[in-house]
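Asker: sequence? don't have it. structure:
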């Protein structure tokens, strides 16, 4: 019964010289996709702790053996769900950046896309609420950086390149990590707020104010602090006189 249900999704395209190989591969992929689809829905609605493997395999109409063929257990399945939710969020943010020539407009649109994402119930439950506890802090940060950090780097690079600062890659990455940490914290504050929309407006206002400050520094041609006194080769403090 389980196989008949999932096999309806499987295209019957044979591989020359390997009878049945394509069908088996497609069936396996469909089974895995069904498990992740159902797990994502249940994790979003009930949370990780309240979701059982029995409920997942029942919803996907497969056996537990099929689940264990693809995943070592519930945590591994959650990680696949987490990765997909984060990747989809990153794609949405990336789409908001595409075609934006003005660096400040790019930063603003990226921020708004991010704030829209963190207000959505599935993202809030799976990524913000359950993610750190289920994956552990280090693994959670690793997954988060893998999916969204590149967008932060693109935004930071665009805004800093608007100035006359000659920054090396290490300094740019330093700025990106600071901004990434601020965005992660802001996202958590929005996702866990009693009124996410109001919290998102506050975050947009606060970060918009900071961006306006950076834009003002660019327009004034203010030097980057790390470049001040760079002619003092002995490393001594510059003479105030």
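Answerer: The structure has been received and is ready for your questions. From a predicted model like this one, the values you see are computed outputs, not experimental measurements.
Asker: all contacts plus neighbour counts: C-alpha atoms, from now on.
Answerer: Noted.
Asker: can you give me the helices in this structure?
Answerer: Along the chain, counting by DSSP state H, helices occupy 2-7, 21-46, 53-60, 64-70, 74-97, 103-118, 121-123, 131-135, 137-161, 169-191, 196-220.
Asker: another one to put next to it:
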């Protein structure tokens, strides 16, 4: 069991990491990844350069930590949606819950999402982001029971593209009233495509 002193030290570390991530997100959002400097992150976070390197490493690693923060937020939102759904919902309902939770997480974390989808990212990031998104979407689509034929593979790709475009639309929204319409349309279109 942690002593009060240890608990405070860990709490401070977590708070410091979050402050650095928040500052990095703000810097990347306003200046872009390429133009941003570690000095900008230091100024925004109040942390020392040494502290930033200790917690995250360099600028690329900070960007990846923002991506992990977003992925964790999405996972938590989906887990909560599934918990609220109760025991063994029907497969289509499971998929709908995943889509809805994912798009809600995109809206709730739109600042992060906009940074991650800006196109101004570290080398190799777009491939890593695409691969992770496709893996997640394919897990969700598995409950739909799509076949593995060429036709089924094409449908899977269309569904992944639909989800990716929907998430970009949601992240780009400024009006919260647009989000349910995008979410409902996404679910409707996926439903039509998988009938």
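Answerer: Structure received. On a predicted model such as this, the values are computed, not experimentally measured, just so you know.
Asker: most packed of the helices of the first structure?
Answerer: helix 103-118 (a mean of 20; mean count of other C-alpha atoms under 10 Å).
Asker: Looking at the first structure, name the residue matched to residue 72 of the second structure.
Answerer: Residue 72 of the second structure maps onto residue 87 of the first structure when the alignment is built from TM-score structural alignment.
Asker: wouldn't its match be in contact with residue 147 here?
Answerer: Yes - using C-alpha atoms under 8 Å, residue 87 of the first structure is in contact with residue 147, at 5.5 Å.
Asker: Could you name every residue contacting both of those two?
Answerer: Shared contacts of residue 87 of the first structure and residue 147 (C-alpha atoms under 8 Å, 6 or more residues apart in numbering): none.
Asker: check contacts around residue 74 of the second structure.
Answerer: Residue 74 of the second structure neighbours (C-alpha under 8 Å, 6+ apart): 101, 102, 105, 106.
Asker: repeat that for 7 Å
Answerer: By C-alpha atoms under 7 Å, 6 or more residues apart in numbering, residue 74 of the second structure lies in contact with 102, 105.
Asker: how close does it sit to residue 162 of the second structure?
Answerer: Using C-alpha to C-alpha, to the nearest Å, residue 74 of the second structure is found at 17 Å from residue 162 of the second structure.
Asker: for the second structure, which residue is closest to the average position?
Answerer: residue 70 (3.5 Å; C-alpha atoms, centre = their mean).
Asker: Skipping adjacent residues, who's closest to it in space?
Answerer: Ranked by C-alpha to C-alpha, 6 or more residues apart in numbering and with sequence neighbours excluded, the top spatial neighbour of residue 70 of the second structure is residue 112, at 6.7 Å.
Asker: burial of the counterpart of that neighbour in the first structure, as a residue count?
Answerer: Aligned counterpart of residue 112 of the second structure in the first structure: residue 126 (TM-score structural alignment). Counted by other C-alpha atoms under 10 Å, the residues lying close to residue 126 of the first structure total 27.
Asker: And residue 36 of the second structure, by the same measure?
Answerer: 16.
Asker: how near is it to residue 96 of the second structure?
Answerer: Taken as C-alpha to C-alpha, the span from residue 36 of the second structure to residue 96 of the second structure is 38 Å.
Asker: was I right about the match of residue 72 of the second structure contacting residue 146?
Answerer: No - here residue 87 of the first structure lies out of contact with residue 146, judged by C-alpha atoms under 7 Å, at a distance of 8.7 Å.
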